[in-house]
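>>> Build the 3D model from these lines:
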Amino acid sequence: MTSTQRIARHDTDLLEIYPVAGNIGAEIRNISLSADLDDNHIQQIENALVKYKVLFFRKQHHLTDEAHQAFGARLGKIVAHPTVPSPAGTKLFELDASKGGGRADSWHTDVTFVDAFPKISILRGVTIPEYGGDTVWANTALAYELLPESLKQFVGTLRAIHSNNYDYGAERIVTEEHRLNHHKNVFVSSVWEAEHPVVHVHPVTGERALLLGHFVKKLVGFNSRESAQLFELLQNRITRLENTVRWQWQQDDVVIWDNRSTQHYAVNDYGNQPRLVRRVTIEGEPAVAIDGSRSRTVTRPQDAVNDTPDREVNYAAS
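Model prediction:
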């Protein structure tokens, strides 16, 4: 199947779709997400996802943790996090603002410190603050598309090292000690690094997208200062406001995003209010560069186990 044929597969006639912003994001109304949805509905959700990048669903109050995971399994294999323990008996990732690792307030694509980073994330609002706590997503495919042609040619040759052992406090004005401790003692309990192309080809649509975010440690072949300058140049293109969509959470909302063509940022403006969200994450594959080369593992623990039935782990930092 050619890229053109893949891009054309956007049939969504069974869904009520309402775009939320001009360049990314759509709300789908009057549907109950469930493992019992027929194959046509599942296919059309997948079609809408690669078209709009982020899908929003209100009033999914029927979803328990078990049902959330069962629905996620219709979109692919649910995968576990390399370092962070998950709630007992689940593969859910729990982001609890009352705990050290629960705010995710910097721009990132999920878990890019592994070579086969997740393709889809499914986040459910369990406890939502009275105000604040929105999440913002950015379209990394459009960011690449809008680059000047000369810059496209340059960045298409670049590769970057992504690591979970990144500078957690670098982009934050204030970082509480307990959050730094959680990052050091849990999230970086073992170090994982992967090398990815800065521009990768989406396996379904054939679109080219920038693959960056806060897990980037350095660009291959450049010193730290040069890496930082190039990273900032490209990252600023991704997060231009015109390239984003912002979602104001309500209780029992579910958001599904294509992790291959987005970054996201959880706005940390809700103080000490409770905020609890849970996520199912779907297995991806190594990124493919324009020249056909693939992502590769740089560092991983020798005894690493990424997804076994008896290991209760889950994805963090999202």
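
>>> Please count neighbours and contacts with C-alpha atoms only from this point.
OK.

>>> Give the full set of residues in contact with the residue lying closest to residue 289 once chain neighbours are set aside.
Nearest non-adjacent residue to residue 289, counting by Cα to Cα, 6 or more residues apart in numbering: residue 200, 4.5 Å away. Contact partners of residue 200, counting by Cα atoms under 8 Å, 6 or more residues apart in numbering, are 208, 209, 210, 211, 287, 288, 289, 290.

>>> this one next, for a side-by-side:
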Amino acid sequence: MTTTTETRLEFRKLSARIGAEIRGLDLSADLSDATIAQIREALNTHKALVFRDANIRDDDAQVRFASRFGPLTQAHPTVASVDGKPSVLPVDSENGSANTWHTDVTFVVNPPQASTLRSITLPAYGGETLIASAAGAYADLPEELRNFADTLWAIHTNDYDYSVPKNLEHENAEERRKEFTRLKFETAHPVVRVHPLTGERGLFIGGFAQRLRIVGLSNTESKDILRLLQAYVTRPENVIRVNWEPDQLVLFDNRITQHYAPDNYDGQPRQLNRVTVAGDVPVGIDGRRSTAIQGDSAAYSETVVLPANVDGGRL
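Prediction:
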């Protein structure tokens, strides 16, 4: 009897703490379960994967690939999808740039577990995506600060002060803001989240936690503490800078990263399409789960139910 040996994928590390890339893997092909398992393993290890020459040429191919990692979310809880593609969100420079550090859709109780971004229209220069390791940030904390962070919970919301000077706002900023906040969401999440597959701890904060507060503290105290913790996330050693190429896809673990798209391309067209994979309810180190305060995310995404042998994020 002949046995088939699955080819081992070779990802090249992009930095010590986060990121790896592979070139020429045809993501539009009917990938085997073993190949998908290797990609998941690499994602658990590197947290952000860059697929160059990926042969993902349309939304349908991106949707098929993303769905191999679990059920898909709708494009966004409040923002319109690509016409006829309910799971595909256009990330288009015409609607402004996401030039704040954030984790996708943390204002709901069940944020996506993973995000895919596909290059469509790229500027001649600039337009990169920065991705940061929240696990590296947590590991960097001094023990006393780490122990303090372990006890904290923060309120995340989509209805927050963007704090962008009017002279720097995109011309469609007001309309975009109204669309983004047409439904209001608030959720209490642990500041330190335990990854359900690896058991790693990461700082689960970012832009959607910036307006409100840490539970039990004043707004002023909350802002100071969140600013301190966020500074560890964005330390250069925790960040990779992804330079976009045509026919490229990026997959990152939304449970334990943040990302930022700098507005550094002088108004040139830039469009990526995003498809996200449904996630579980975050869990803190004491086993408590996030709770919704306002807004029902059921229409946006189902909640992934983890296997019974996953307890506190450890298999």
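
>>> ends of stretch 83-90 of the second structure, how far apart?
Separation of the first and last residues of stretch 83-90 of the second structure by Cα to Cα, to the nearest Å is 10 Å.

>>> contacting residues around it?
Outside stretch 83-90 of the second structure, the residues that reach it (Cα under 8 Å, 6+ apart) are 59, 63, 72-76, 79-82, 271-276.

>>> before we move on, what SS does the residue mapped onto residue 66 of the first structure from the second structure have?
Using TM-score structural alignment as the criterion, the counterpart of residue 66 of the first structure in the second structure is residue 60. Per DSSP: H, G, I helix; E, B strand; the rest coil, the local secondary structure of residue 60 of the second structure is helix.

>>> What is the neighbour count of residue 60 of the second structure?
The number of residues packed near residue 60 of the second structure is 14, by other Cα atoms under 10 Å.

>>> same deal with residue 150 of the first structure?
Applying other Cα under 10 Å, we find 8 other residues in the vicinity of residue 150 of the first structure.

>>> Out of the contacts of residue 200 of the first structure, who's the most crowded?
Each of the contacts of residue 200 of the first structure was scored for neighbours by other Cα under 10 Å, and residue 211 scores highest at 30 neighbours.

>>> ok, so what distance separates the aligned residue in the first structure for residue 180 of the second structure from residue 62 of the first structure?
Structural alignment (TM-score structural alignment) places residue 180 of the second structure against residue 187 in the first structure. Residue 187 of the first structure sits 31 Å away from residue 62 of the first structure, going by Cα to Cα.

>>> Between these two, point out the one with more neighbours.
A count of neighbours by other Cα under 10 Å puts residue 187 above the other of residue 187 of the first structure and residue 62, at 22 against 12.

>>> So the more buried one is in contact with residue 163, correct?
No - the criterion here is Cα atoms under 8 Å, and residue 187 of the first structure misses it with residue 163 at 10.9 Å.

>>> count of neighbours near the aligned residue in the first structure for residue 88 of the second structure?
When the first structure is aligned by TM-score structural alignment, residue 88 of the second structure is paired with residue 92. Residue 92 of the first structure has 30 neighbours, counted by other Cα under 10 Å.

>>> What lines up with residue 57 of the first structure in the second structure?
Taking TM-score structural alignment, the alignment pairs residue 57 of the first structure with residue 51 from the second structure.

>>> Shouldn't that match be within a strand?
Yes - when three-state DSSP is applied, residue 51 of the second structure is found to be in a strand.

>>> out of everything not next to it in sequence, what's closest to residue 165 of the first structure?
If you skip the residues right next to it in sequence, residue 165 of the first structure has residue 188 as its closest partner in space, 5.8 Å away by Cα to Cα, 6+ apart.

>>> I'd like to know how far the one you found sits from residue 164 of the first structure.
The gap separating residue 188 of the first structure from residue 164 of the first structure is 6 Å, by Cα to Cα.
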